[in-house]
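[1] sequence below, structure please.
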Amino acid sequence: MTDHVILGKGQIGSTVASILASRGERVRVLSRSGGPEQAGIEHVKVDARDAAALTAATKGADVIYNCANPAGYHQWADEWPPMFAAILAAAKAHGAGLVNTGNLYVYGPVTAPMTERTPLNSPGHKGQIRIKMWNDAMALHAAGDLRFTEARGSDYFGPGALADAMLGERVMRPVIEGKGVTVFGDLDAPHTFTYIPDVARALIRLGGDDRAWGRPWHVPSAPARSQREMIQEAARLLGRGPVRVSRLPWWVLINVVGAFAPAMKGMAETRHQWDGPYLMESHDFTDTFGDKATDTATALGETLDWWRARLA
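    Take a look at the predicted model:
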């Protein structure tokens, strides 16, 4: 039986754990706060920035899935370097495969659909942090010290995605409550969104297939839709007519909201993702492994079901 260790118990890590546990696999979830035992899932409290503690907690791991993330953008510079160095050290110590949950920040502003061959040219601070993580891991992979791969998705949405997701609480709650929705960026620019259960399934697929190692993969994602289209589709699924959608100016988000929520200031670096078309292709994954994205209507329907249960 494969020993799976998951770092982080957020929406992605928890979904990975649930899927693996349902298959009867051995599953450990490591996080700073730990958690109560669940059927088939062991929770362990550990600070992932502590290399010695993390190496001890991951002993016996065959595959490590890094689904952890600092709480806010403003913490990336301080927390990611020691955390990822500790993760690499743990995977190397145990000879475990390491599957990293990535994103598209590494590419920076682009004018064409992103593929796994798009250059890593991000000029932004957060993108540069992610590029260094990728390069450090791939150097160890090339040296034969560990097996590494990364699953990259666009903006995540789905069950469990709360305030930090573009299609999280700021959209789902008002749509369910029959109110207007306020978002930022171009309301009608096509945008790739990636469904959280598809991310989890992709991570698991990569961790169990030797064809995955040594390169990045884009998570299967449905055809791009604009923010307005996603919001109106959600309203349609609820049996409602069109929802009023308005745009929040960037200066309000960064300067006003950012004064109370420091993480929002970090959105300035990624505004290119929302001010025009932002497209990601995932043909490589589907052509290689056969997995396809969940269709948008199904994904939004399951997301709305989760939110209605939460709000009830």
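
[2] please count neighbours and contacts with C-alpha atoms only from this point.
    Noted.

[3] residue ranges for the strands of the stretch 151-300 of the chain, please.
    Secondary structure of the stretch 151-300 of the chain (DSSP state E, counting those that start in this stretch): strands at 155-157, 181-183, 193-195, 216-218, 245-247.

[4] which ones are touching the residue lying closest to residue 233 once chain neighbours are set aside?
    What sits nearest to residue 233 in space, not counting adjacent residues and going by Cα to Cα, 6 or more residues apart in numbering, is residue 297, at 7.4 Å. Counting by Cα atoms under 8 Å, 6 or more residues apart in numbering, residue 297 touches 233, 234, 237.

[5] I'd like the structure of this one too, to check against the first:
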Amino acid sequence: MKIILGTGQLGMAIMENLLQTNPDESILLVNRAGKLDVSIPQNVEIMAADVTNRNDLETIAQRSELIFSCTDVPYPLWADFYPKTADALAFALSKSDAKLVFADNMYSYGNVQGAEMHEGMPHSAQTKKGQIRASVIQTLLQSGQSFSDRVAFVKAADFIGPRIYKGVFGTDFLEKLATGKRITLFGKAKLPHTFTYIRDFAKAMVNVGTSTDTFGEIWHVPNAPALNLLKWTQLFETEFNQKGKIWVLPKSVVWAAGLFDPLIREFYELSYQFEHPYLVNHDKYVARFGDHSTNPLAIARETSSWFKAKNSLV
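    Alright, predicted model coming up:
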């Protein structure tokens, strides 16, 4: 049985990818509520569990040969959630033979001043969230524990695609574009920025998880060519046949807004991502699996089609 911790956009995309390969795949979905608001096939189960609880995860790990971890919580909760989750996963792995593929981001590398990020970079972030992510890597992959050779990390850049409800090109952006409202972008909008298409992320997670020579390592998802925020916006404008009302917010305004809004204050810590080129190298993955990255035009088209269908705009 394959187990997916988390039923957000990535967890559901992993489920879909597994079922495309094998419609009869035995899958267990895990979230805190133990239920979904969408229908799932009979061979897919859903159960409630707390991923920060050692006993819950030990029980889950005993049922599976492969675990995909893709849970998340709002930024203000990270300092408590991720260390506990890493500890619970480490305990569960130590009590089972399960393998783990952990969905990660680029934060652990920190501000690399526009350099292309690759898997050999140190996890030397100075930001709070970057250090939290680096500590998870240390606990699960680099601590020298016997289970570490059954762990793989798959790192992605900022998400883009269907079911993305937060992020630069999430549903807030799409809603404002569709309705002619003002769209706020951050930082230097003419710098190239790598985005990860959610379905490419899911495929990379499955490819790494179902191979035998990928564990004990970090992998970067193959991504579309890095475009700047304005070029990405233009692709979506074409799909919606609508000119966006763009306002590029300077860093100083984000800082000021963070004095009053905790979520914006958390975002400000990561504003370096929009002050320098944000570039991700995926050569290692492509050499092993080939390049299945989706091109920007197809990303904009598929994302827009999903949003329009969801909101009865087609």
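
[6] superposed, what's their TM-score?
    TM-score of the superposed chains, computed with TM-score structural alignment, normalised by the length of structure 1, equals 0.92; 306 aligned residues with a Cα RMSD of 1.8 Å.

[7] re earlier: return the most buried member of the strands of the stretch 151-300 of structure 1.
    Mean neighbours per residue, mean count of other Cα atoms under 10 Å, is largest over those for strand 193-195, with a mean of 27.

[8] chain center to that one: distance?
    Remark: strand 193-195 of structure 1 is offset 9 Å from the chain centroid, using Cα atoms, centre = their mean, to the nearest Å.

[9] residue range for that strand in structure 2?
    Using TM-score structural alignment, strand 193-195 of structure 1 lines up with residues 195-197 of structure 2.

[10] not counting that stretch itself, show me its contacts.
    Residues outside stretch 195-197 of structure 2 that contact it (Cα under 8 Å, 6+ apart) are 156-161, 221-224, 226, 293-294, 299.

[11] would you list the strands of the stretch 151-300 of structure 1 in JSON lines and tack on distance to residue 37 of structure 1?
    What follows is the strands of the stretch 151-300 of structure 1, written out as JSON lines (distance: least, Cα to Cα, whole Å):
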{"stretch": "strand 155-157", "distance to residue 37 of structure 1": "26"}
{"stretch": "strand 181-183", "distance to residue 37 of structure 1": "38"}
{"stretch": "strand 193-195", "distance to residue 37 of structure 1": "27"}
{"stretch": "strand 216-218", "distance to residue 37 of structure 1": "32"}
{"stretch": "strand 245-247", "distance to residue 37 of structure 1": "42"}
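
[12] who wins for proximity to residue 117 of structure 1 among those strands?
    Shortest distance between residue 117 of structure 1 and the strands of the stretch 151-300 of structure 1, using Cα to Cα, is found for strand 216-218: 8.9 Å.

[13] show me what that closest one is packed up against.
    strand 147-152, helix 283-289 (3 or more Cα pairs under 8 Å, 6 or more residues apart in numbering; DSSP states H and E).

[14] please identify the most buried of the ones you listed.
    Highest mean neighbour count among those (mean count of other Cα under 10 Å): strand 147-152, a mean of 26.

[15] what residues in structure 2 pair up with that strand?
    Counting by TM-score structural alignment, strand 147-152 of structure 1 falls onto residues 150-155 of structure 2.

[16] now what about the matching stretch, what contacts it?
    Contact with stretch 150-155 of structure 2 is made by 98-106, 137, 140-141, 204-205, 208-209, 214-221, as judged by Cα under 8 Å, 6+ apart.

[17] one step back: which of the contacts of residue 297 of structure 1 sits closest to residue 275 of structure 1?
    Scanning the contacts of residue 297 of structure 1 for proximity to residue 275 of structure 1, where the rule is Cα to Cα, the winner is residue 233, at 21.0 Å.

[18] the closest one -> structure 2?
    Per TM-score structural alignment, residue 233 of structure 1 is aligned with residue 235.

[19] what's the spacing between its match and residue 95 of structure 2?
    Distance of residue 235 of structure 2 to residue 95 of structure 2, given as Cα to Cα, to the nearest Å: 49 Å.

[20] who has more neighbours, those two?
    It is residue 235, of residue 235 of structure 2 and residue 95, that has more neighbours when counted by other Cα atoms under 10 Å, with 18 against 15.

[21] related to what we said a few turns ago, the match of strand 193-195 of structure 1 vs structure 1, average distance?
    Comparison of stretch 195-197 of structure 2 with structure 1 after fitting gives an average deviation of 0.4 Å (mean Cα distance after the TM-score superposition for structure 1).

[22] give me the neighbour count for residue 108 of structure 2.
    Counted with other Cα under 10 Å, residue 108 of structure 2 comes out at 25.

[23] that one matches what in structure 1?
    Using TM-score structural alignment, residue 108 of structure 2 pairs with residue 106 in structure 1.

[24] thinking its match is in contact with residue 121, fair?
    Yes - Residue 106 of structure 1 is in contact with residue 121 according to Cα atoms under 8 Å; the separation is 6.6 Å.

[25] what is in contact with the two at once?
    Overlap of the contact sets of residue 106 of structure 1 and residue 121 (by Cα under 8 Å, 6+ apart) is empty.

[26] hang on, residue 76 of structure 2 is in a helix, isn't it?
    Yes - in this structure, residue 76 of structure 2 lies within a helix as judged by DSSP: H, G, I helix; E, B strand; the rest coil.

[27] can you classify residue 47 of structure 2 by secondary structure?
    Classified using three-state DSSP, residue 47 of structure 2 is strand.

[28] which residues touch the residue mapped onto it from structure 1?
    In structure 1, the residue matched to residue 47 of structure 2 (TM-score structural alignment) is residue 44. By Cα under 8 Å, 6+ apart, the residues touching residue 44 of structure 1 are 28, 29, 30, 31, 34, 35, 57.
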